[in-house]
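In: Here you go, sequence then predicted model.
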Amino acid sequence: MTHPESQESHPGLSALTGLLYAGLVAYLAGWYLDKWTGNFSLLLFLMSVVTFFYWVAERWVFLPQRRAAADALVKQDSERRAKLAAEGIKADNIDVDAARRAILRQPWWLDWTAGLFPVIVLVFGLRSFLFEPFRIPSGSMVPTLLVGDLILVNKFHYGVRLPVIHKKVLENNPVQRGDVVVFRYPEDTRIDYIKRVVAIAGDEVSWRNQRLYINGQEVATESLGPYFDQDSLKERPLFKEKLGAVEHQMLVDRDAPSYFRMDRADGPFPFAQNCQYILEGVTCRVPAGHYYALGDNRDNSRDSRYWGFVPDENIVGKAVMIWMNFSDPKRVGRFH
């Protein structure tokens, strides 16, 4: 009695799956080694599509084939036993159930594709439409967010966007002054940035003499004394700032120079004519569909003062909480 389906079948698909996994490993390795900038949303989308086809093929083609082969094996064994019994011969003790289970068992290339499809789609959906985790890589948002903070970003707070193409299909809350937002960096949209929105469309925003002005009015601040900055290993002046309904802390040296210039690799930024750079700082009129964003570490942040406005289509979501910091678990929680 033979059951060839219990052996590795479809060697072409097995080899193809191996090549796909080799490509995935190479892509992730190059991303980790900074050989190129990865796009995790696109990667998850492609993995969802590929595993979906494997899942459909397993459900409608491969699994029925294995079941048919298993049923044929059982039928063959039953006929053999009946024939032997009719001839007065005692049948041998072949473990047909074990052979049947071997035939029904998924080969590795289906287990690692079709078997992962529900998990990948769930992760892709949660990350695309609900919440996405990010790691803070720099100190531009100190003291609000520190290097190593792992944060959650609410992807639906400002509306629902289609993954990969970033097309907004459903409006929700508008971006407000004081919101901490993650957005695709205008100079290189493959990179995600995090800053605080200080001005919205129609606002005149100024950063002059180390102070922030919105529509001609200086934004209220209150000195909170010194703050020990772990990055510079020195004390920095700490202030409380109120933007709309949001109160937050920020670092700024009032005596530092305030001169800025457009510093963007691809030339003048869109709507650069809306900005005036002078010795005391910079003043801009925020165009429609755009925002002006600054880091809370005002003297150590590359932000709108250098590269211009954040387009609404670049918005990824609103940062809402720190879910972990392995160096300091006490930081877990909402940061406002």
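Out: Yes, it's here.

In: Please count neighbours and contacts with C-alpha atoms only from this point.
Out: OK.

In: Please report how far the most centrally placed residue in the chain lies from residue 323.
Out: By C-alpha atoms, centre = their mean, the mean C-alpha position of the chain lies nearest to residue 132, the distance being 5.3 Å. Residue 132 sits at a distance of 11 Å from residue 323 (criterion: C-alpha to C-alpha, to the nearest Å).

In: Now for the two: what residues contact both?
Out: Taking C-alpha atoms under 8 Å, 6 or more residues apart in numbering as the contact criterion, the common neighbours of residue 132 and residue 323 are residue 152.

In: And the residue nearest to residue 175 when sequence neighbours are not counted, how far from residue 319?
Out: For residue 175, ignoring the flanking residues on the chain, the nearest one in space by C-alpha to C-alpha, 6 or more residues apart in numbering is residue 158 at 6.7 Å. Spatial separation of residue 158 from residue 319 under the definition C-alpha to C-alpha is 11 Å.

In: who's more crowded, these two?
Out: The neighbour comparison of residue 158 against residue 319 (other C-alpha atoms under 10 Å) goes to residue 319, with 25 against 20.

In: Now that that one has come up, it's in contact with residue 156, right?
Out: No: using C-alpha atoms under 8 Å as the test, residue 319 is too far from residue 156 to be in contact (11.2 Å).

In: alright, now check it against this:
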Amino acid sequence: MDDSATHDNESGKPIGSRQGEAKGGGAASEVRETLSFLLKLALAVFIIRSFLISPFVIPSESMLPRLLVGDYIFITKWNYGYSKHSLPWSLPLIPGRIFAGTPARGDVVVFKAPPTNDQDWIKRVIGLPGDTVQMKNGQLFLNDKPVPKQRIADFIEPVSPNTHCEPAYQDTADDGSAICRYPQYRETLPNGKSYNVLDLGQTIADDTQVFKVPEGHVFLMGDNRDNSEDSRFPQMAGGGIGFVPIGNLEGKAVVNFWSTDGSASWVLPWTWFSAARWERIGEGF
């Protein structure tokens, strides 16, 4: 029987063998295309998170009442310039600081916390280079002048897995649900920026020395004044942060894009919606 039908007349290779090569080449091409797509996607995410916008989740109560544990926010990355801390894992790809900008008093910022510079923290800018900052009997003084502080209605937070309400502040709402009730005040900085703070009573953080903010640094404080390790305390791993270099600032908080009370379970998808604090989504700064 003539076997010429099973061979390529020009190459002499079996036709079935060439078809196998085509299939193998197609599979390899698909793998290359997939890897190329994943590489491009990773690069796009890297650029967006480093230079445009990045998410951040609130891990502690140091910024109550503005931010609750379980809030997810977006920060914009271009406001204060770029340094290695703008990049994931603080990759040393940017020498020094470029396109430098100075924050405004009252900005809420995410930064690498001194002295280790390996954790992302969030606080409010209170003092700029050259400013003096002091706390006297719970009153904030900026450049020797008291920052207006007005008592307003108590801050009410429903008790949930994401709250850590001390017994002294536990209360019951009209509907019988458990709540935390905190004394709340309104502060207004010299530039007109107003925000709410909590003052839970007399603590060591209510009376401080006079701090002179050095050049290239900022003085940061948490809005939960009696429950915040911030610039009022000397730099210590896991403790105070002292003066924070402006180059450590990663970005400015701009909006809440999600918030959960901590009661959701990953294996129960419907709880993702019941745990959401819908009223907090979309809140700006």
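Out: Arrived safely, thanks for sending. This structure is a prediction, so every number in the text was calculated from the model and none was measured.

In: And the residue nearest to residue 175 of the first structure, what's its match in the second structure?
Out: The alignment partner of residue 158 of the first structure in the second structure, by TM-score structural alignment, is residue 80.

In: thinking again about what came up before, from residue 183 of the first structure, how far out is the residue nearest to residue 175 of the first structure?
Out: In this view, residue 158 of the first structure and residue 183 of the first structure are 12 Å apart by C-alpha to C-alpha.

In: List the contacts of residue 111 of the first structure.
Out: The neighbours of residue 111 of the first structure, taking C-alpha under 8 Å, 6+ apart as the test, come to nothing; the list is empty.

In: joint contacts of residue 158 and residue 183 of the first structure?
Out: Common neighbours of residue 158 of the first structure and residue 183, using C-alpha under 8 Å, 6+ apart, are residue 317.

In: quick one: what's aligned to residue 100 of the first structure in the second structure?
Out: Using TM-score structural alignment to pair residues, one finds that residue 100 of the first structure aligns to residue 22 in the second structure.

In: with the first structure superposed, average distance for the strand or helix carrying its match?
Out: Following DSSP states H and E, one finds residue 22 of the second structure within helix 15-51. Mean deviation of helix 15-51 of the second structure relative to the first structure after superposition (mean C-alpha distance after the TM-score superposition for the first structure): 3.3 Å.

In: C-terminal to that helix, what's the next element?
Out: Downstream of helix 15-51 of the second structure, the next assigned helix or strand under DSSP H and E is strand 53-57.

In: Can you name every helix or strand that that following strand contacts?
Out: In this structure, strand 53-57 of the second structure makes packing contacts with strand 71-76, judged by 3 or more C-alpha pairs under 8 Å, 6 or more residues apart in numbering; DSSP states H and E.

In: And residue 319 of the first structure? What does it align with in the second structure?
Out: Going residue by residue (TM-score structural alignment), residue 319 of the first structure aligns to residue 253.

In: wait, its match sits on residue 76?
Out: Yes: look at residue 253 of the second structure against residue 76 with C-alpha under 8 Å: they come within range, at 6.7 Å.

In: can you confirm residue 206 of the first structure is in a strand?
Out: Yes: judged by DSSP: H, G, I helix; E, B strand; the rest coil, residue 206 of the first structure forms part of a strand.

In: which residue in the second structure lines up with it?
Out: Aligned against the second structure - with TM-score structural alignment as the criterion - residue 206 of the first structure pairs with residue 134.

In: what about that match, distance to residue 147 of the second structure?
Out: In this structure, residue 134 of the second structure lies at 10 Å from residue 147 of the second structure, with C-alpha to C-alpha as the measure.

In: So between those two, which is more surrounded?
Out: Set side by side, residue 134 of the second structure and residue 147 show unequal neighbour counts under other C-alpha under 10 Å, the larger going to residue 134 at 23 against 16.

In: quick one, what contacts that one?
Out: Counting by C-alpha under 8 Å, 6+ apart, residue 134 of the second structure touches 140, 141, 142, 144, 207, 208, 209, 210, 211.

In: Tally up the residues packed near the first one, please.
Out: Residue 140 of the second structure is flanked by 22 other residues according to other C-alpha under 10 Å.

In: can you tell me which residues contact residue 298 of the first structure?
Out: Remark: with contacts taken as C-alpha under 8 Å, 6+ apart, residue 298 of the first structure is in contact with 140, 250, 251, 252.

In: Tell me if I'm right that the last one and residue 241 touch.
Out: No: with the criterion set as C-alpha under 8 Å, residue 252 of the first structure and residue 241 do not qualify as a contacting pair; they are 11.0 Å apart.

In: Return the distance of residue 165 of the second structure relative to residue 179 of the second structure.
Out: From residue 165 of the second structure across to residue 179 of the second structure, the span is 8 Å (C-alpha to C-alpha).

In: which residues sit in contact with residue 208 of the second structure?
Out: Residue 208 of the second structure sits in contact with 134, 135, 136, 232, where contact means C-alpha under 8 Å, 6+ apart.

In: Settle this for me: the second one is touching residue 206, isn't it.
Out: So the one you mean is residue 135 of the second structure. Yes: contact between residue 135 of the second structure and residue 206 holds when scored by C-alpha under 8 Å: they sit 5.5 Å apart.
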